[in-house]
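Participant: Sequence and predicted structure, then a few things I'm wondering about:
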Amino acid sequence: MAVPLQVYELGNACKKFLFSAELIGMLTLLTFQNKLTLIIGIRLLIETFAAGYFYLKCSDSAGEPIQEQQDYEMGEISFSSQRGDNGQFESQTPDRNECQECKIVQPYRTKHCSKCQKCIPKYDHHCFWIGGCVGELNHRMYWLFLFFQCLLCFDALLQFQNQFTFYSIYDEEFGHDQYQPYYFFILIMAATSFGFGIFTGTLLIYHTMLILTGKTTWEHTKRDKISYLNFYPKYYHPYNYGFIENIKLTFFHKSILSHWIPPQKDQIQEQCNIFDNKYYSCC
């Protein structure tokens, strides 16, 4: 299903803005270069191309929900139950929801995005910067984009600081102010780099925590409203398989959707990690 035109256009506008800012920043460093060595220039170019590549790769490639025969098999498992003491059947796994817009029974961890107008597997959040949603198949690309963009911003900030210091010392030594017009422009670009660096750096730390704990932004912020999570104890997350396995599932899925089959309620064990436990929680 194609992304709605308004979402697509907003994503394109964000791409043009981001790439224009990076191009202007690179041209500024090259035009005012003094101590900008070849090694530094190559490093900045690599960071720029890497950030741009992963930025484009994470755009609207979150995947499509598993359906047909595979979906039927998951449905058979998801509705398993056992007889309780009162003679009634007690569900051992949470029920799945039906999407009224897409007319499908949603696999676990799937949410319908009202902006993209489709269901997103392992929905994380809708990001207007990429013009689509972050889901299972593009979460790794989104994290890599944040990593290289954050690296580029703070590396560029360091180079802008070096430029500003160099021109200031040069003017003081030779007793003139021929480089003063450069200062304001360099400060503007440095402030832009700092702002983007703080923004992407905060997101990078947050999504690193989510990946390590096997969660998504939606599951973290809306846990009380998600039926398949409310089915379990408050400090238990059914899709937290440990740091290493969580990383593998995020970065090495080979572009194949996972079958997120939840554990049976009578077989779960209490989880405890540095982010989320019965004593305190940052999630």
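Facilitator: That came through, no problem.
Participant: contacts, neighbours, all on C-alpha from now
Facilitator: OK.
Participant: And for the residue lying closest to Asp171 once chain neighbours are set aside, the neighbour number?
Facilitator: Leaving aside its sequence neighbours, Asp171 sits nearest to Asp177 (CA to CA, 6 or more residues apart in numbering; 5.4 Å). Neighbour count for Asp177, taken as other CA atoms under 10 Å: 12.
Participant: which parts of stretch 205-225 are buried?
Facilitator: 207, 209-219, 223 (16 or more other CA atoms under 10 Å).
Participant: now the helices for this structure?
Facilitator: Here the chain has its helices, by DSSP state H, at 5-31, 38-57, 68-78, 139-174, 180-213, 217-221, 227-230, 243-251.
Participant: Put this next to the previous one:
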Amino acid sequence: MTTVHLLGGSSKARLIEYRKKKIAAMEAALAKQQELASAAEIGAPVDTLPAPTMEFCTVCQLQPPLRAYHCAFCNRCVATFDHHCFFIGSCVGEKNHCRFWWFLLLTSLEVYSCLGVVHSGFHSATSLQGWLQLNSIALVAVLFFYTFAATAYSLCGFHTFLMLTNSTTRELGKGPDNLAYLRGTRECDLPFSNGLVRNLGGFCCLRAGCPTILRRQPWSPAAWKPVGKIERNSANICDNLWENQYYSCC
């Protein structure tokens, strides 16, 4: 059964006004990004090249900010795009990545609880055949939940890494060979990382739009600074956890 929602004149006007404000906010973010790019030092070995900008989106008719991507499934540009999740039926990006992480964490805890319930349903028997007859349903259930648990724990751990390093699934998957704004970087550079504390603050609060909600201001995407000079020999381990002067994970 298909439900059709008809918008009245006032609803259409509000929708058009909302889209205009959204486009204006993204254009303002782009202007700020370009202003930062003019003073940014591009990382070696291509520091003499101009800072890359995102291609103009002909579908959304706007200039997307750095790290954005037009999702073919959602048919819209998503700021700080991570991936399109078919399980939740939506994209995971700048504004909802934190909530997606909480979803994964709570799912992992729920699966752990389910495993405890399933294990309590096993019964002892004097023979293997008798044990299989008594516990056949519980055995199928525990195999299912262990598979589900492996998936949930892996995803939760991976997105925890993304949270702590200010990275995205798309950037790790594509890499500098396929993303122009990552050129000159290596796997362990984590070019958008600002240290653990600032990464957590940005992921949990700033990128989720908490300040704009509290101040009742329209949300606008982050104006990411183009990749600057990469410090691979720093003594600050907290801000350079993956590669520093003491060790390298690459």
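Facilitator: Okay, I see it. These numbers were taken from a predicted model, which means no experiment stands behind them.
Participant: where does the TM-score land?
Facilitator: For this chain pair, the superposition-based TM-score is 0.68 by TM-score structural alignment, normalised by the length of the second structure; 204 aligned residues with a CA RMSD of 3.3 Å.
Participant: before we move on, the earlier item: among the helices of the first structure, which is the most enclosed?
Facilitator: Highest mean neighbour count among those (mean count of other CA atoms under 10 Å): helix 139-174, with a mean of 19.
Participant: Show me how far it is from its chain's centre.
Facilitator: Its chain's C-alpha centre and that of helix 139-174 of the first structure lie 23 Å apart, by CA atoms, centre = their mean, to the nearest Å.
Participant: ditto for stretch 183-190 of the second structure
Facilitator: With CA atoms, centre = their mean as the basis, the mean position of stretch 183-190 of the second structure lies at 18 Å from the chain mean.
Participant: again with stretch 153-160 of the second structure
Facilitator: The chain centre lies 11 Å from the centre of stretch 153-160 of the second structure; the measure is CA atoms, centre = their mean.
Participant: which residues of the first structure does that stretch align to?
Facilitator: Aligned using TM-score structural alignment, stretch 153-160 of the second structure spans residues 201-208 in the first structure.
Participant: returning to that earlier point: right, and the residue nearest to Asp171 of the first structure touches Tyr183 too?
Facilitator: No: with contacts defined as CA atoms under 8 Å, Asp177 of the first structure does not count as touching Tyr183, sitting 10.4 Å away.
Participant: Please tell me how far the residue nearest to Asp171 of the first structure sits from Ile169 of the first structure.
Facilitator: 11 Å (CA to CA, to the nearest Å).
Participant: Residue most distant from the centroid, the second structure?
Facilitator: Distance to the chain centre peaks in the second structure at Thr126, reaching 51.2 Å (criterion: CA atoms, centre = their mean).
Participant: now that we're looking at that residue, how far away is Leu134 of the second structure from it?
Facilitator: From Thr126 of the second structure to Leu134 of the second structure the distance is 11 Å (CA to CA).
Participant: Please apply the same query to Cys205 of the second structure.
Facilitator: 50 Å.
Participant: cool, Ala29 of the second structure as well?
Facilitator: Using CA to CA, Ala29 of the second structure is found at 63 Å from Leu134 of the second structure.
Participant: now swap in Pro226 of the second structure and tell me
Facilitator: From Pro226 of the second structure to Leu134 of the second structure the distance is 62 Å (CA to CA).
Participant: Likewise for Arg14 of the second structure?
Facilitator: For Arg14 of the second structure, the distance to Leu134 of the second structure (CA to CA) stands at 62 Å.
Participant: Packing partners of the helix or strand where Thr212 of the second structure lies?
Facilitator: Using DSSP states H and E, Thr212 of the second structure maps to helix 210-214. Under the contact criterion of 3 or more CA pairs under 8 Å, 6 or more residues apart in numbering; DSSP states H and E, helix 210-214 of the second structure touches no helix or strand at all.
Participant: starting at the chain centroid, how far to that helix?
Facilitator: Relative to its parent chain, helix 210-214 of the second structure has a centroid offset of 20 Å by CA atoms, centre = their mean.
Participant: do stretch 29-44 of the second structure as well
Facilitator: 22 Å.
Participant: Ile226 of the first structure and His220 touch, don't they?
Facilitator: No: if you go by CA under 8 Å, Ile226 of the first structure and His220 don't touch, sitting 10.0 Å apart.
Participant: May I have the residues that are in contact with the spatially most central residue of the second structure?
Facilitator: Nearest to the mean C-alpha position of the second structure, counting by CA atoms, centre = their mean, stands Asp82 at 4.0 Å. Going by CA atoms under 8 Å, 6 or more residues apart in numbering, Asp82 of the second structure touches Cys91, Val92, Gly93, Glu94, His97, Thr168, Thr169, Arg170, Glu171.
Participant: re earlier: let me know the closest of the buried residues of stretch 205-225 of the first structure to Ser91 of the first structure.
Facilitator: Ser91 of the first structure lies nearest to Arg223 out of those, by CA to CA, at 19.9 Å.
Participant: now for Asn135 of the second structure: what does it line up with in the first structure?
Facilitator: Mapped onto the first structure by TM-score structural alignment, Asn135 of the second structure lines up with Tyr183.
Participant: That match: what's its closest spatial neighbour, skipping adjacent residues?
Facilitator: Phe164 (6.5 Å).
Participant: so what's Val78 of the second structure up against?
Facilitator: Applying CA under 8 Å, 6+ apart to Val78 of the second structure gives the contacts Ala68, Tyr69, His70, Cys71, Cys91, Gly93, Glu94.
Participant: Dump these to CSV, plus neighbour count and distance to Glu187 of the second structure.
Facilitator: Formatted as CSV, the contacts of Val78 of the second structure follow (neighbours: other CA atoms under 10 Å; distance: CA to CA, whole Å):
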residue, neighbour count, distance to Glu187 of the second structure
Ala68, 20, 20
Tyr69, 21, 20
His70, 17, 24
Cys71, 15, 24
Cys91, 21, 24
Gly93, 23, 21
Glu94, 23, 21
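Participant: so of the residues you listed, which ones are in strands?
Facilitator: Tyr69, His70, Cys71, Cys91 (DSSP state E).
Participant: how about CSV for these, with distance to Tyr153 of the second structure added?
Facilitator: Shown next, in CSV, are those (distance: CA to CA, whole Å):
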residue, distance to Tyr153 of the second structure
Tyr69, 27
His70, 29
Cys71, 26
Cys91, 20
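Participant: Contact partners for the corresponding residue of the first structure for Leu106 of the second structure?
Facilitator: Aligned counterpart of Leu106 of the second structure in the first structure: Phe148 (TM-score structural alignment). With contact set as CA under 8 Å, 6+ apart, Phe148 of the first structure has these partners: Glu47, Thr48, Ala50, Ala51.
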